[in-house]
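In: Provided below are the primary sequence and the corresponding predicted coordinates.
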Amino acid sequence: MSPSVSIVIPYTPLSAPAASRFARALAQRNETEVILVGDGPLDAPSSPNVQVIPGVAGKGVAIRTALDRVKGGITVLQDADGAYSLESCEALCRPIQEDRADAVFGNRAGAGLGASVLADRALGQVTRFVTDVPLTDPLCGQRAFRTEALKSVALTSDDDAVDAEIVVKLAAQLYRLAEVPVGLDTPPHQPLASQWSRLRTLVRYATVRDDADNQHEGYTTLERMDGATNYNAWLGQRFREHLGRRVLEIGAGIGTITEKLEPGLELLIALEVDRFYVDRLKNKFRGRPHVRPYLSDVALADWESLKAERLDTIVLSNVLEHIPDDASAVRRFRQILPPGGRVLVLVPALPRLFGSIDEAVGHHRRYTKEGLIQVLEGNGFEVETLEWMNLVGVPGWFMNSRVMRRRSVPKLQLKVYDRLAPLFAKAESRVKLPVGMSLFAVARATGGAQ
């Protein structure tokens, strides 16, 4: 029988005594696999569930070596540091066992303010800035992972930088991350060289989340937009005002708007043409069976099967502009919606703003009011609502995309804009805009299917 949990303990000559103590304490847990991997002599117990892999230098190398051998469905990475208590392992594994998380990090918030913990917390702040993960203590020395998830990320760091790399790459693939409190028996030991290595790695990842397979230029913009929580909440609210119960989202990307739509729905089919993004959607919405990622191009989708799902709403958030033949796509939408069903569309507006960022993310066009009305009403829909949105974004897009020819929106600019988004949303709800960076449309299916 395969073990349910594998505990991996990387060690160095200095930390070998602590690793030995952990191994002896775990030797009687027959359902737990223990793998000690590192460099230098180690006094390990002779037990069927304990493996020792000597002659491996570097924490990153040690973890990669151990991952080739682990058999448990859950892998715990345990620093060889006597400050940590093995009693925390059960709490770390529980959210994974209950399918509420793919990775669980220890949180030492109540464990005192030793210099090492303070340094880790400072690096944790940098980690949160780089990844936008909602973790207080992402570099804790006790972490548990769904083994399949941990093995799916391509780790390249050889030293202690692997701690930061794991967080960055799991976040990049949209795995569900959580944390639980863990106690410390004594202040943990983390050498200055280790902290410096982690910081260098975080700086290297500070502009783009690198998950080793990322060849998608538009991904940089998508992940930055995913971090604009206030702006996304604004868009989500606009869509939810007109949402039915059985929804098809076209072009779900990395699930930024999907996450705002899904609460309370019976069904949400998230169609996406790129497997790169579909894999991330599956990670993000694991455990939510009413959200179904669907890999397909709009032109090649199984529209008869989609029609059988009794959909009442189709949502396109900054997607219609990516489709070469937008009129043909809208006709397909009409074919699967019943009379009265709605299509909700957000598109980039003002063709004069079209620039380098539009090119980078694959836009074919920006829309005028008249152009959007024509593509909707010429293909089986009646426009009920058509409004400008985001007037304040016009100057920034013009400068970044037309004047400076950037390929993505700078992260700092986006964070500042996001802080102000609630004010913009409130102002635009009270005033009818004469123009804006985007157009928001609600259109109702008319008559019979086209």
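Out: Good, I have the coordinates.
In: CA only for contacts and neighbour counts going forward, please
Out: Fine.
In: ok, Ala91 to Ala178 distance?
Out: Per C-alpha to C-alpha, to the nearest Å, Ala91 is found 11 Å from Ala178.
In: quick one, strands of the stretch 151-300 of the chain?
Out: Applying DSSP state E, counting those that start in this stretch to the stretch 151-300 of the chain gives strands spanning 177-181, 246-250, 267-272, 291-295.
In: Just the buried positions in the last one, please.
Out: Within strand 291-295, the residues that qualify as buried are Val291, Arg292, Pro293, Tyr294, Leu295, counting by 16 or more other C-alpha atoms under 10 Å.
In: What is the nearest of these to Gly264?
Out: Val291 (11.0 Å; C-alpha to C-alpha).
In: tell me the angle the helix or strand containing Phe105 makes with strand 177-181.
Out: Assigned by DSSP states H and E, Phe105 falls within strand 103-107. Angle of strand 103-107 versus strand 177-181, following axes from the mean of the first three to the mean of the last three C-alpha atoms, to 10 degrees, is 30 degrees.
In: next up, a second structure to put side by side with the first:
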Amino acid sequence: MLVRDQAAHLSGIEAARAANPGWYEHEQPPEAVSPWRHHLRRRRLYVTSVIKREMADRGLDKSCRLLDLGCGDGNNLTWLQEFSDNLYGSDYNLLRLARAQRNVPAAHIFLANILDYPTEDAFFDVVYFNHVIEHIPDDLAALREVRRILKPGGILVLGAPNEGSWWWQLAYKRDPASLLRTDHVHFYTVRVLDCMMRKAGLDVLESKRLGFGPPDWRLDGRIRKYKWVDDTFEFIGQAVMPSQASSMYIIATKS
């Protein structure tokens, strides 16, 4: 446990558990059984292609140190281990960290606060920061901390829901109670995140939008579990309104 104030951290965790025990305690479904498994596969294939390309551009087979920042139950660590000789995962939730260690015993797993990260400067070659930043109130501070721990020339792969787009804002407007259920505190677009990355001192290399579905949270999960439905929505979204995709990735580096 690498936090400055253990008592304060545990107190915050208990408050989160009391407010939403299911979100804190339930296991995160792996890709194979998720209702969005075809979308998750598409995201995974994009991320792996980026890491392979960036490592090849540097003349490397693997990164020296790769961090899954906000690793949760470790579902992504299971495939990220292919790309690093030293794999790290951190989260604020000890229950999830125990699962992550069971899922990937070889990984270095530790509890840490993203806003006060317990590693030296320029420590990681690759930081995978996937669908975490939307949960962090001080998101700019988090990005600045990511820049601090990233090596010059290293790669940040940042993923987030594209919920600032009008299509997914429509989903919230159609179901106002969903705003009370979500633990997201930010609703981004690619343009907003791109601007924040630059403000944090990161150099943006590329952005990618992936996925599409109906602006209805319950219906989206029910029908996109079928590959042909997910593929059809993906085709329509990319062809007609790519800016309204369900997910986005921004790839950045540190000069």
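Out: Nice, thanks for sending it over. Keep in mind that what you see is a predicted model, and the values were worked out from it rather than measured.
In: Max pairwise distance over the buried residues of strand 291-295 of the first structure: which two?
Out: The span of the buried residues of strand 291-295 of the first structure, defined through C-alpha to C-alpha, is set by Val291 and Leu295 at 13.1 Å.
In: what comes up buried for the helix or strand hosting Ala56 of the second structure?
Out: Element membership of Ala56 of the second structure [criterion: DSSP H and E] is helix 37-57. For helix 37-57 of the second structure, burial by neighbour count (16+ other C-alpha under 10 Å) applies to Arg37, His38, His39, Leu40, Arg43, Arg44, Val47, Ile51, Lys52, Glu54, Met55.
In: can I get those in TSV with distance to Pro29 of the second structure?
Out: Formatted as TSV, the buried residues of helix 37-57 of the second structure follow (distance: C-alpha to C-alpha, whole Å):
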residue	distance to Pro29 of the second structure
Arg37	10
His38	13
His39	14
Leu40	11
Arg43	16
Arg44	15
Val47	19
Ile51	24
Lys52	26
Glu54	29
Met55	29
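In: Going by distance to Ser11 of the second structure, which of those residues wins?
Out: The closest of these, once distances to Ser11 of the second structure are taken by C-alpha to C-alpha, is Leu40, at 33.0 Å.
In: quick one: what's aligned to that closest one in the first structure?
Out: Residue pairing (TM-score structural alignment): Leu40 of the second structure is matched to Asn232 of the first structure.
In: can you pull the contacts of that match?
Out: Contacts for Asn232 of the first structure (C-alpha atoms under 8 Å, 6 or more residues apart in numbering) come out as Met225, Asp226, Thr256, Ile257, Lys260.
In: ok, now Leu179 of the second structure?
Out: By C-alpha under 8 Å, 6+ apart, the neighbours of Leu179 of the second structure are Tyr172.
In: how would you label it: helix, strand or coil?
Out: With DSSP: H, G, I helix; E, B strand; the rest coil as the basis, Leu179 of the second structure sits in helix.
In: Over to the one 4 residues further on?
Out: The local conformation at Asp183 of the second structure, judged by three-state DSSP, is coil.
In: Show me what it aligns to in the first structure.
Out: In the first structure, the residue matched to Asp183 of the second structure (TM-score structural alignment) is Gly362.
In: Tell me the spacing between the nearest residue to that match once chain neighbours are set aside and Ala360 of the first structure.
Out: Counting by C-alpha to C-alpha, 6 or more residues apart in numbering, His322 is the residue found nearest to Gly362 of the first structure once chain neighbours are left out, at 5.9 Å. Per C-alpha to C-alpha, His322 of the first structure is found 11 Å from Ala360 of the first structure.
In: Check Ser116 of the first structure too.
Out: Per C-alpha to C-alpha, Ser116 of the first structure is found 42 Å from Ala360 of the first structure.
In: and the end-to-end length of stretch 85-104 of the second structure?
Out: 13 Å.
In: Tell me the counterpart residues of it in the first structure, please.
Out: The aligned range for stretch 85-104 of the second structure is 266-285, by TM-score structural alignment.
In: Go through that stretch and flag the buried ones.
Out: So, applying 16+ other C-alpha under 10 Å, buried residues of stretch 266-285 of the first structure: 267-273, 276-278, 280-285.
In: Likewise for stretch 413-422 of the first structure?
Out: By 16+ other C-alpha under 10 Å, the buried positions in stretch 413-422 of the first structure come out as Leu414, Lys415, Tyr417, Asp418, Ala421.
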